[in-house]
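**Q** Sharing a model prediction with you, sequence too.
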Amino acid sequence: MRLIRPPLFALTLTTALLTGCATQAPTDSGPEPIDTRAEHLPRRAFDWQPVIDSVAADTQAGKARVQTTPDNALKLTLEDDAAFGSDSATPTASFVGLLGRISAIVRQHPSLIVRIVGHTDSNGREGYNMQLSRARAKAVRAVLIDDGKIDPVRLNAEGRGEAEPVADNATPEGRARNRRVELFLTPFP
């Protein structure tokens, strides 16, 4: 009987182990986090009228805009001037009141999850604007958790900086529209 040399034996053993590991099924690492942007997840019909009614005064005052999306989410756009002071991530008192009304609706409907997206205009450095948009989104999330008593698992906050303008940054009016926070309320079964 012929003996296998040690280096060749180690290489053969390593190859066999790696081949075996590559063909094994992955182990279950627990439940997947909720992805509020997952387009493959089923969406159920939802009556948005109570939410729209709860922010009607804010929409009439120009502090918020409301629209439904084709995938049955509700997009609530909150204007920056009504939400935060200039160059600040601290919510105004009136904005905290608006978030309180939204929190009440979210608490009443446990199937709703909320994605919070912060935006800025193009004034300043791009990196700073990204940090500011993230800080504002996180501040909104903190208000919804602390004051609104919403389970943090139902909330996702992200910043987009100046990357997604809705108006021309060359005008003061356009920059004001670009400074905003968007809340996407999405029903899941």
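**A** Looks like it arrived, so ask away. Quick caveat, the model's predicted, so the values are computed rather than measured.
**Q** drop to CA atoms for contacts and neighbour counts, all remaining ones
**A** OK.
**Q** Can you tell me the number of residues neighbouring the closest residue to residue 82 other than its chain neighbours?
**A** Using C-alpha to C-alpha, 6 or more residues apart in numbering and skipping the chain neighbours, the partner closest in space to residue 82 is residue 63 (5.7 Å). Neighbourhood size, residue 63 [other C-alpha atoms under 10 Å]: 20.
**Q** Repeat that for residue 69.
**A** Around residue 69 there are 11 residues (other C-alpha under 10 Å).
**Q** Let me see the contact set for it.
**A** residue 75 (C-alpha atoms under 8 Å, 6 or more residues apart in numbering).
**Q** Put this next to the previous one:
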Amino acid sequence: MKTMNILKYLLAIAILIITSSVTRAQLLKKLKKVVKDAAEQTVQDKTAEKTQETTSKAMDGVFAMPGKIKIHNKKDKRHLSGSGDNNADNTTAYSVSASESSFAALSKYDFVPGEKIVAMEDFSQDAVGDFPAKWNTNASGEIMQVEGSDDHWLALTTKGASTPEFVADIPENATIEFDLAVTPKYSYYSSPLFISIINNKSKNDFANWSYPAAARKTSGVLFSLHPQDAGNVSLGRSAIQTFENKEKVMGNEKKNLECFSKEQNVVHVALWRQKQRLRVYVDETKLWDLPRAFAENINYNSLVFGHNGSEKGEFYLISNIRLAIGEPDTRNKLITEGKFTTTGIHFATGSAEIMTESYGVLKEIANVLKENSSVNIQIIGHTDNVGNAAANQQLSEQRAASVKTYLNAQFGIDNARMTTSGKGDTQPVADNNTTEGRAQNRRVEFIKM
């Protein structure tokens, strides 16, 4: 009898150990998995709170992995990838990412990217573990990959500033876009990420922009993002400051941000300069809109990313940086010239899923069509030449169809007014051997019928 009780006791312990291991494994799996609805998200949040102590060591091990890290984005607003076509041969269907519930928020999103891409950086030419060859820094950083994606990200791992040296001019009508991620455990006491557009007078002026107190040595605009606000809440914060001829002109801050936080830690950031005006967007949120951010008669010619130090294993990651110039003249080109081409409709990699930052461009097109009700259009998709040609052809057709679906579902444009087709990679307008050229070739044409 005693032997039986001992066996039962040992069996119970064994089951407890196994269950604990399974629970832990399931938790880590959940932390990697995209949360698709609020109910599931709530369950995971509670689970994560209860098991925070037991999983902290395991998560520390995750971020110690060389070259490959895990970034958990609960709201799944962003794919951990760019808009390239490297996975085109795996695409079998198209979809539209903006749901009815998010459409109301997007209705205020007015960002429209520049017409001509002049610089594009996805770090594809750089090896994992290296600092990118086309950049300069007074600190350190390295190329990493996020688990679940082959894309390269620059991890800003130490205190200091980094700048893409191939960006030598940010003209009066320019847009800058990039994907931003931050490690989920990023501490309130670690530095914000500082993004600056500056007047770089000498080769190393950029080094002064790793934090605001050092930025008084030249002219520029600096804004910051941090995923953690005071009070241990899972909300972020932001600030902005402008400097002119070594003097601070103005500054402000915002707290309790939902658009960038520990819960929403992978986002798309867009900056839009129109002469003196600067708009800053994080996903579909317009975070800043300053009519006098830029001083007159100053040459803004450099983009700088910096921070002033963080805890070990905590860092920001950036990728898919896109500088474009020229304001798209949608109405004139489509109605008068009969053709409008845009690279501003972004799709998930190897997919026809439209990303939320494309809303501004699609809204412009829809407005033109509403104001000219007799105009019909053909929508033509194009890809770069990465991947299988037949798959690229299919992908281009699916992307055109996805745009048609979006214009009908979100803006009420009659399907009878729109036809679609795809040209795959057969009609490049730029060199597919360069990152900028491939980005220019990934485009959507609208032809007046």
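**A** Thanks, I have it. Because the structure is predicted, anything quoted here is derived from the model rather than measured.
**Q** Does the residue nearest to residue 82 of the first structure touch residue 84 like I think?
**A** No: the criterion here is C-alpha atoms under 8 Å, and residue 63 of the first structure misses it with residue 84 at 11.3 Å.
**Q** Now do the residue nearest to residue 82 of the first structure against residue 180 of the first structure, distance only.
**A** Residue 63 of the first structure sits 10 Å away from residue 180 of the first structure, taking C-alpha to C-alpha, to the nearest Å as the criterion.
**Q** residues bridging contact with the two, i.e. touching both?
**A** 78-79.
**Q** need the longest helix for the first structure.
**A** Using DSSP state H, we find that the single longest helix of the first structure is helix 126-146.
**Q** And it against the second structure, how far off on average?
**A** Compared with the second structure after the fit, helix 126-146 of the first structure shows a mean deviation of 0.5 Å (mean C-alpha distance after the TM-score superposition for the first structure).
**Q** Also stretch 112-119 of the first structure?
**A** On superposition with the second structure, the mean distance recorded for stretch 112-119 of the first structure (mean C-alpha distance after the TM-score superposition for the first structure) is 0.9 Å.
**Q** So the spatially most central residue of the first structure, which state does it fall into?
**A** For the first structure, the residue nearest the mean C-alpha position is residue 115 (3.2 Å; C-alpha atoms, centre = their mean). Classification of residue 115 of the first structure using DSSP: H, G, I helix; E, B strand; the rest coil returns strand.
**Q** Looks like it contacts residue 155 (just checking).
**A** Yes: with contact defined as C-alpha under 8 Å, residue 115 of the first structure counts as touching residue 155 (5.9 Å).
**Q** residue contacts, the counterpart of residue 75 of the first structure in the second structure?
**A** Residue 75 of the first structure maps onto residue 339 in the second structure, with residues paired by TM-score structural alignment. The contact partners of residue 339 of the second structure, by C-alpha under 8 Å, 6+ apart, come to 333, 445-448.
**Q** Likewise for residue 104 of the first structure?
**A** Residue 104 of the first structure touches residue 148, counting by C-alpha under 8 Å, 6+ apart.
**Q** Does it lie in a helix or a strand, and which?
**A** helix 93-108 (DSSP states H and E).
**Q** which residues in the second structure does that helix match up with?
**A** Under TM-score structural alignment, helix 93-108 of the first structure corresponds to residues 356-371 of the second structure.
**Q** go on, stretch 138-145 of the first structure?
**A** Going by TM-score structural alignment, stretch 138-145 of the first structure lines up with residues 401-408 of the second structure.
**Q** And for the matching stretch, what's in contact with it?
**A** 94-96, 352-354, 362, 366, 379, 413-415, 418-421.
**Q** Mark which of the contacts of residue 339 of the second structure are part of strands, please.
**A** Among the contacts of residue 339 of the second structure, the members falling in strands (DSSP state E) are 445-448.
**Q** Now do the buried residues in the helix holding residue 104 of the first structure.
**A** Of the residues in helix 93-108 of the first structure, 95-96, 98-100, 102-106 count as buried by neighbour count, 16 or more other C-alpha atoms under 10 Å.
**Q** how big's the offset between it and the second structure?
**A** On superposition with the second structure, the mean distance recorded for helix 93-108 of the first structure (mean C-alpha distance after the TM-score superposition for the first structure) is 1.8 Å.
**Q** Taking helix 126-146 as reference, get the angle to that helix.
**A** 60 degrees (axes from the mean of the first three to the mean of the last three C-alpha atoms, to 10 degrees).
**Q** what's the offset of helix 93-108 of the first structure from the middle of its chain?
**A** Computed by C-alpha atoms, centre = their mean, to the nearest Å, the separation of helix 93-108 of the first structure from the middle of its chain amounts to 17 Å.
**Q** got it, and stretch 58-69 of the first structure?
**A** Between the centre of stretch 58-69 of the first structure and the centre of its chain there are 19 Å (C-alpha atoms, centre = their mean).
**Q** buried sites along it?
**A** Of the residues in stretch 58-69 of the first structure, those buried (16+ other C-alpha under 10 Å) are 58-59, 63-66.
**Q** And that stretch, end to end?
**A** Distance between the boundary residues of stretch 58-69 of the first structure (C-alpha to C-alpha) amounts to 20 Å.
**Q** Same question for stretch 323-332 of the second structure.
**A** End-to-end distance (C-alpha to C-alpha), stretch 323-332 of the second structure: 23 Å.
**Q** Check stretch 83-90 of the first structure too.
**A** Start-to-end span of stretch 83-90 of the first structure (C-alpha to C-alpha) is 8 Å.
**Q** From the rest of the structure, what touches it?
**A** The list of residues contacting stretch 83-90 of the first structure from outside it, by C-alpha under 8 Å, 6+ apart, reads 63, 91-92, 94-95, 132, 135-136, 139.
**Q** Repeat the analysis, applying 10 Å as the threshold.
**A** 63-64, 78, 80, 91-96, 98-99, 120, 129, 131-140, 179-181 (C-alpha atoms under 10 Å, 6 or more residues apart in numbering).
**Q** and residue 114 of the first structure, what does it touch?
**A** 36, 73-75, 106, 141, 144, 150, 152-157, 182-187.
**Q** Among those, the buried ones, what's the ChimeraX command?
**A** Remark: buried members of the contacts of residue 114 of the first structure, expressed as a ChimeraX selection using 16+ other C-alpha under 10 Å:
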select :36,73,74,75,106,141,144,150,154,155,156,157,182,183,184,185,186,187
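**Q** still on that earlier bit, you'd agree the residue nearest to the centre of the first structure is up against residue 152?
**A** No: because the distance of 11.2 Å does not satisfy C-alpha atoms under 10 Å, residue 115 of the first structure is recorded as not touching residue 152.
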